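Asks: Provided below are the primary sequence and the corresponding predicted coordinates.
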Amino acid sequence: MFGNIGWGEFMVLLVAALVILGPERLPGAVSWVTKTMRQVRDYASGASQQLKDELGPEFDDLRKPLADLNELRGMSPRAVITKHLLDGDDSILTGNFDGKPAVNGSTPAEKPLMPESKPLAAGERPPVDPDAT
């Protein structure tokens, strides 16, 4: 319930509640909050159970896309693209089209994606691509 609140924040809230409500009203406020939280949790579980009862087997069909979305949250963008758009074939991302394993990560050793270029000599002008300008 307090998954995102650390001990320091919890102590600050407790001290603030003690100052605002006072020591005589604090126990009643705590019991009211716990009773209300328990009632909200019971309403939520009752609504979920009622939905399961009314939908029957279709409830699982409704839950599957939500489970898929939760699975995507933890994946990197590249993994999502590979899994869902490319059906697990990441050759377009790695440049490995012949099915041989890649060397040193993303590109195969025998077919680099871009040829290596040597630095220009002093006074040498770079090549110009008229279609790119």
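Replies: Structure received. All values derive from a computational prediction rather than experimental measurement.
Asks: CA only for contacts and neighbour counts going forward, please
Replies: OK.
Asks: so where do the strands sit in this protein?
Replies: Applying DSSP state E to the chain gives no strands.
Asks: need the single longest helix in it, by residues.
Replies: Using DSSP state H to define each element, the chain has its longest helix at helix 26-55.
Asks: for it, packing partners?
Replies: Here helix 26-55 touches no other helix or strand, going by 3 or more C-alpha pairs under 8 Å, 6 or more residues apart in numbering; DSSP states H and E.
Asks: this is the other structure I want to compare:
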Amino acid sequence: MFFGLTIEKLLLIGLIAAFVIGPERLPRYAENLATFTKRARDWVSNARTRVKDEMGDDFSDVDWKTLDPRQYDPRRIIREALLDDAPVAAIAPASQKVVPPPLTPTPPSFRAGDVPPYDNEAT
């Protein structure tokens, strides 16, 4: 398959093109298509060679399949991040009640008559 086109579809397109273009102009168009295909293949080959030359030897060692974004599953990444990095000592037995530390620091305690701090620029 070529971009979802089957051989039958390509043959049908070629047959329709042969009728539309006509037998007189068909050889010239086929030659132009062959020339374009060769130029495109040479351009891709030159681009690939140039990228390898400019990126250096480390470029050939890259495993491109590991960098494919389609392989990433956010659920798996989060699960691995939460489970793999947890230290064993931090996991408490079920019989102990674990109280998490407060998320915000406790405010300072004031005695009667103390004036709390005030920020003029905050209002």
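Replies: The structure has been received and is ready for your questions. Because the structure is predicted, anything quoted here is derived from the model rather than measured.
Asks: report the TM-score for the pair.
Replies: TM-score for the superposed pair, counting by TM-score structural alignment, normalised by the length of structure 2: 0.51. Supporting figures: 83 aligned residues with a C-alpha RMSD of 3.0 Å.
Asks: circling back to that earlier point, measure the mean distance from the longest helix of structure 1 to structure 2 post-superposition.
Replies: Compared with structure 2 after fitting, helix 26-55 of structure 1 deviates on average by 1.1 Å (mean C-alpha distance after the TM-score superposition for structure 1).
Asks: buried residues in that helix?
Replies: residue 26 (16 or more other C-alpha atoms under 10 Å).
Asks: now that helix: which residue numbers in structure 2?
Replies: Under TM-score structural alignment, helix 26-55 of structure 1 corresponds to residues 26-55 of structure 2.
Asks: neighbours around the residue mapped onto residue 86 of structure 1 from structure 2, how many?
Replies: Superposed on structure 2 with TM-score structural alignment, residue 86 of structure 1 falls opposite residue 79. For residue 79 of structure 2, the neighbour count with other C-alpha atoms under 10 Å is 10.
Asks: go on, residue 88 of structure 1?
Replies: 12.
Asks: for the one 4 residues further on, same thing?
Replies: Using other C-alpha under 10 Å, the number of residues around residue 92 of structure 1 comes to 10.
Asks: how near is it to residue 75 of structure 1?
Replies: Distance of residue 92 of structure 1 to residue 75 of structure 1, computed by C-alpha to C-alpha, to the nearest Å: 19 Å.
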